[in-house]
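1. Sequence plus predicted model, see below.
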Amino acid sequence: MKNLKISTRLSGAFALLVLMLVGLAVAAMAQLSSMRAATVEISENWLPSVEVVNAIDAQTAELRMIVLTHIMNTDAAEIAKTDKRLMDGRAKLVELRKQYERLISTPEEKKLYDEFAANWGKYISVNDGALELSRKNQNDDARAIVEGESQRLYNTSGEYLDKLVKMNNDGAEQARKASERTYNQARTTLVVVAVLAIALAIAAAVWLIRSITAPLARAVEVADRVAGGDLTAHIDVDSRDETGQLLSALQRMQQSLVRTVSVVRQNSESVASASAQIASGNNDLSARTEQQASALEETAASMEELGSTVRQNADNARTANQLAMNASTVAAQGGEVVAEVVETMKGINASSNKIADIISVIDGIAFQTNILALNAAVEAARAGEQGRGFAVVASEVRSLAGRSAEAAKEIKSLIMASVERVEQGTLLVDKAGATMTEVVTAIRRVTDIMGEISAASSEQSAGVDQIGEAVTQMDQATQQNAALVEEMAAAAASLNTQAGELVNAVAVFKLAQDSAYSAGTRFGATAGPAASAPSSRPVLGAAKAAGALRPAATKAPKPAASLAAPGGKAHAPTPAAAGKGGADDEWESF
């Protein structure tokens, strides 16, 4: 995992987040689909069936009253008018029965309805015989049939209708329970999936942050120590990702700086020693200046490579920042999906409220039927003995209307309970939407952090470029110093001062071999005799010290040819002395 690139880690983490969002949305849509199916079954099958059965019951009661009216009339015009009403009522009943037949959904319901239809056919046959007697003004015989066999068949039909109502109410109750179970499952599923998604997102974020910030912290620590002049830090590179590449580059930079500082220290000591021996150390100074220029060229090349590496890291950081922004956009789209789920829950809530309104209408119809039955009972009471049968019918109608009202109230209470649960589900989905908003905010914070990392990498690249320019300028200065060696007499004091400043500047850096090293002391030991060298012994000692600090590849020139003259004055070295030291070849190559 440590060798994965930062872009790969970010892509994997955000892909995992997107998959979790998709899983949450799919689970929510599946549960909502089940709840919708149960609600549709209640609203389009069971409740319309109850409504139509109640309408059939009311219509049969009306036909019963028409028959009773028919057998109580003796006037031909009234009988004809009643026949017309009877035909219209039967046609309406046929239409209601066709409506119900389209709503039958189970074999049991079909069987029960067929039994009702068979019984009702018998009832119609018996009533037709009574009506024929009524048309012949044989009302007593007709009444006997209506109050006997016809009444029994009518009561049986009512029982069948009551069973149909109960069967449809039971079906609605089962559908409601199924919807409730689906709701509970949906709530549990969404909570579990949301908790898992949050836990995985937090774990991925912690892992991602640690895998990026820990190596960067190590890199910053090393850079701070290098900036403070400490080049003894040990850099461990245990990964091959961008941060590992950065640490590796810092390791190479530190090694290059160690080599460079070591070379600069040695060369600066050589320059200080050579400046004290103006006459005898001119060739030696030329050779050391050549070495210094070569080392600075290598440093410039190393800094150029480092600058390329840092620029590459900056480009990778910008790429990672872009990926983080894309992931933030995907997370925002996930929040929009949750918002659509909230709107769907609101639609289900509205449908449940409409169902409750339909139940209220059914309750109102039952109430009006009860009022009509009460009025019919009053009219029957006024009719006296002749209205007794009519009063019995009105009482039955009132009883049926009362039962219908009670059933409608129960269904309404159940629907209201379902509405409350749907509202609770809406609240839970709203909370899920809020949680998704928080996740989007967290991802945007990560995007901001990656932007800061990209900006820091760009600044680091600019800093490395400036260091490269500085090293290039140092190289140019060294070239100029080599040219100024020819001005030996006039530039001796200035060269000595510059050498001292260079030694003090390099002394800021701490190397592993610095336990017994003191740059200030060494420079003081060489600068003193260089300032005033009337005799040859101090100059000779300085030359030996310079030779000790010289790299192994450079052969120290013999100082005998450059000792001070007996008169106490230093003079320029002769060509023979230069040839003995082997410095001419080095000067030519420089």
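-> Looks like it arrived, so ask away.
2. From here on, just use CA atoms for contacts and neighbour counts.
-> OK.
3. Just give me the neighbour total for Thr521.
-> Burial of Thr521, expressed as a neighbour count using other Cα atoms under 10 Å, amounts to 10.
4. from what I can see Ser454 touches Arg318, true?
-> Yes: under the contact definition of Cα atoms under 8 Å, Ser454 touches Arg318, with a separation of 5.3 Å.
5. wait, Lys409 sits on Gly364?
-> No: under the criterion of Cα under 8 Å, Lys409 lies out of contact with Gly364, with a separation of 10.4 Å.
6. Settle it for me: which of these two has more neighbours?
-> Under the criterion of other Cα under 10 Å, the comparison of Lys409 against Gly364 puts Lys409 first, with 17 against 14.
7. Now the more buried one. Nearest residue, chain neighbours left out?
-> Closest residue in space to Lys409, ignoring its immediate chain neighbours: Asp363 at 7.0 Å, by Cα to Cα, 6 or more residues apart in numbering.
8. Please list all residues in contact with the one you found.
-> When contacts are counted by Cα atoms under 8 Å, 6 or more residues apart in numbering, Asp363 touches Ser404, Ala405, Ala408, Lys409.
9. Check Thr82 too.
-> When contacts are counted by Cα under 8 Å, 6+ apart, Thr82 touches Ile66, Thr69, His70.
10. Can you tell me which of those residues is closest to Ala249?
-> Ala249 lies nearest to Ile66 out of those, by Cα to Cα, at 104.9 Å.
11. for this protein, what's the longest helix?
-> As far as residue count goes, and with DSSP state H defining each element, the longest helix of the chain is helix 282-383.
12. this is the comparison structure:
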Amino acid sequence: MLARFSIRTKITTLVAALLLAISGLGALGLLKMQSMNTSTVEITTNWLPTVTVLGELRAEVVDYRLKLRDHLLATEDATMQALEKELAAASERIKIGQKGYEALISSPEEKQIYDSWRSAWDKYTAEVPKVLDISRKSNGAISVEGVKLLSVPMGPFAAQMDEAMRKDIDLNNKGAAAASAAAAATYSSAFFVVLSILGLSIAFGIVASVMVIRDVASGIAAIIKPMQTLGQGDLSADVPYRGVSTEIGAMADALQVFKEALIAKKAADAAAGRDAEEKIERGRRVDAITRNFESMIGGIVQTVSSASTELEASAGTLTATSARAQELTTAVAAASEEASTNVQSV
């Protein structure tokens, strides 16, 4: 299935898939980190500071109420004046705390609780000048009217402030707990998802790598086998993957060209061999003809030599015969001359 794809395409696809998985893993991690950071920032910039400010504000209100009570119990003017200064300073700190808290209000419910507390505080502080006036006029004696005023109507106002403050602190504690739980849930889900994606990426990388390596190795082995066969002289070996537009296909095409060149060379060698055999055969025929010619010439020379010998012998015989004839002629001539002489004598 993967054989029709080039090695470059396979490796590029594998690397791209792994990079995509890593990018997705990084993006998911960033999103989860952002979510956790949002929860953490919400805790550190809203819920915890709000609880801290509410605790400080509550402590200042309690301190303010204690100083107001101490003012009723004070017997000296100097102590009363010092307490009044402390009350004024506490009132300023409470105002600063109110402004700081108002900037941290994050929900309509919290705003409603704060409005209830501020209403009770405003009503409570509206009665403070009356208590201070009664305390100054008591001349060091405990004023029943002042104590009564602290109880009614300031007591219910104080109780309303305490209740509102408790609700507000509980609300912010719950918000902090919810944000903390959300951060923990985000971490758990992020850990599970990241671990899952990481595991899947590793598994995919291993499987894909094995498949690509096996495919490339099998393709190379399929090319090596006909190479070895051709190297052993068997030119009938089939070359696979020819015409495939991959690196293996290019190697197969090159091997096919090499095979065809070997076939052409073998044919040329065979033709050259046949030509050489024909030349050798012609040489053999020429050699045979030459030997036959030499043999024939030798026979002729032998015959001529024999004839010459016989002719020489015949010539010798003729020479002897001629000499004998000459001798006979000489004898005849002598006899004739003798006969002639004899005739003449007669």
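-> Here it is on my side, so go on. These figures come from a predicted structure and were not determined experimentally.
13. Distance check, Val61 of structure 2 against Ala158 of structure 2.
-> Distance, Val61 of structure 2 to Ala158 of structure 2, using Cα to Cα, to the nearest Å: 9 Å.
14. try Ala126 of structure 2
-> 12 Å.
15. re the thing from before, strands - which of the contacts of Asp363 of structure 1 land there?
-> Residues from the contacts of Asp363 of structure 1 lying in strands, with DSSP state E as the criterion: none.
16. Going along the chain, name the helices of structure 2.
-> Per DSSP H, structure 2 has helices spanning 7-42, 48-73, 77-102, 108-137, 144-151, 154-231, 247-345. These are given in chain order.
17. most packed of those helices?
-> Each of the helices of structure 2 was assessed for mean neighbour count using mean count of other Cα atoms under 10 Å. The highest is helix 48-73, with a mean of 18.
18. quick one: it to helix 77-102, angle?
-> Computed with axes from the mean of the first three to the mean of the last three Cα atoms, to 10 degrees, the direction of helix 48-73 of structure 2 lies at 160 degrees from that of helix 77-102.
19. mean deviation of helix 48-73 of structure 2 from structure 1?
-> Its aligned residues in structure 1 lie a mean 0.8 Å from helix 48-73 of structure 2 after superposition (mean Cα distance after the TM-score superposition for structure 1).
20. report the angle between the axes of that helix and helix 7-42?
-> Taking the same axes, to 10 degrees, one finds helix 48-73 of structure 2 and helix 7-42 inclined to each other by 10 degrees.
21. what is the orientation angle of helix 48-73 of structure 2 with helix 108-137?
-> What separates the directions of helix 48-73 of structure 2 and helix 108-137 is an angle of 20 degrees, with the same axes, to 10 degrees.
22. Show me what helix 48-73 of structure 2 is packed against.
-> Contacts of helix 48-73 of structure 2 with other secondary structure elements, assessed using 3 or more Cα pairs under 8 Å, 6 or more residues apart in numbering; DSSP states H and E, are made with helix 77-102, helix 108-137, helix 154-231.
23. go again using 7 Å as the cut-off
-> Contact analysis of helix 48-73 of structure 2 by 3 or more Cα pairs under 7 Å, 6 or more residues apart in numbering; DSSP states H and E lists helix 77-102, helix 154-231 as its packing neighbours.
24. Next, format these as a markdown table and append distance to Lys111 of structure 2.
-> Listed next are the helices and strands packed on helix 48-73 of structure 2 as a markdown table, based on distance: least, Cα to Cα, whole Å:
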| stretch | distance to Lys111 of structure 2 |
| --- | --- |
| helix 77-102 | 8 |
| helix 154-231 | 9 |
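25. nearest to Thr12 of structure 2, of those?
-> Relative to Thr12 of structure 2, the nearest member of those by Cα to Cα is helix 154-231, separated by 11.1 Å.
26. Relative to Ile467 of structure 1, how far out is Glu159 of structure 1?
-> 102 Å.
27. Against Val286 of structure 2, how distant is the closest residue to Ala3 of structure 2 other than its chain neighbours?
-> The spatial neighbour of Ala3 of structure 2 that comes closest, neighbours along the chain excluded (Cα to Cα, 6+ apart), is Asp215 at 6.8 Å. Asp215 of structure 2 sits 64 Å away from Val286 of structure 2 when distances are taken as Cα to Cα.
28. before we move on, back to that, need the contacts of Asp363 of structure 1 in JSON lines with distance to Val503 of structure 1, can you?
-> Formatted as JSON lines, the contacts of Asp363 of structure 1 follow (distance: Cα to Cα, whole Å):
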{"residue": "Ser404", "distance to Val503 of structure 1": "108"}
{"residue": "Ala405", "distance to Val503 of structure 1": "107"}
{"residue": "Ala408", "distance to Val503 of structure 1": "103"}
{"residue": "Lys409", "distance to Val503 of structure 1": "101"}
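29. Now a ChimeraX select for only the buried ones of those residues.
-> Of the contacts of Asp363 of structure 1, the buried ones can be selected in ChimeraX as follows, counting by 16 or more other Cα atoms under 10 Å:
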select :404,405,408,409
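30. mind listing the helices for the stretch 351-500 of structure 1?
-> Along the stretch 351-500 of structure 1, the stretches classed as helices by DSSP state H, counting those that start in this stretch are 388-484, 488-506.
31. For the last one, give the aligned segment of structure 2 as residue numbers.
-> The reference is to helix 488-506 of structure 1. Aligned using TM-score structural alignment, helix 488-506 of structure 1 spans no residues in structure 2.
32. and the following helix or strand past that helix, what other elements does it pack with?
-> Counting by DSSP states H and E, the element after helix 488-506 of structure 1 in chain order, helix or strand, is helix 519-531. The criterion is 3+ Cα pairs under 7 Å, 6+ apart, and the helices and strands that helix 519-531 of structure 1 contacts are helix 242-276, helix 488-506, helix 536-549.
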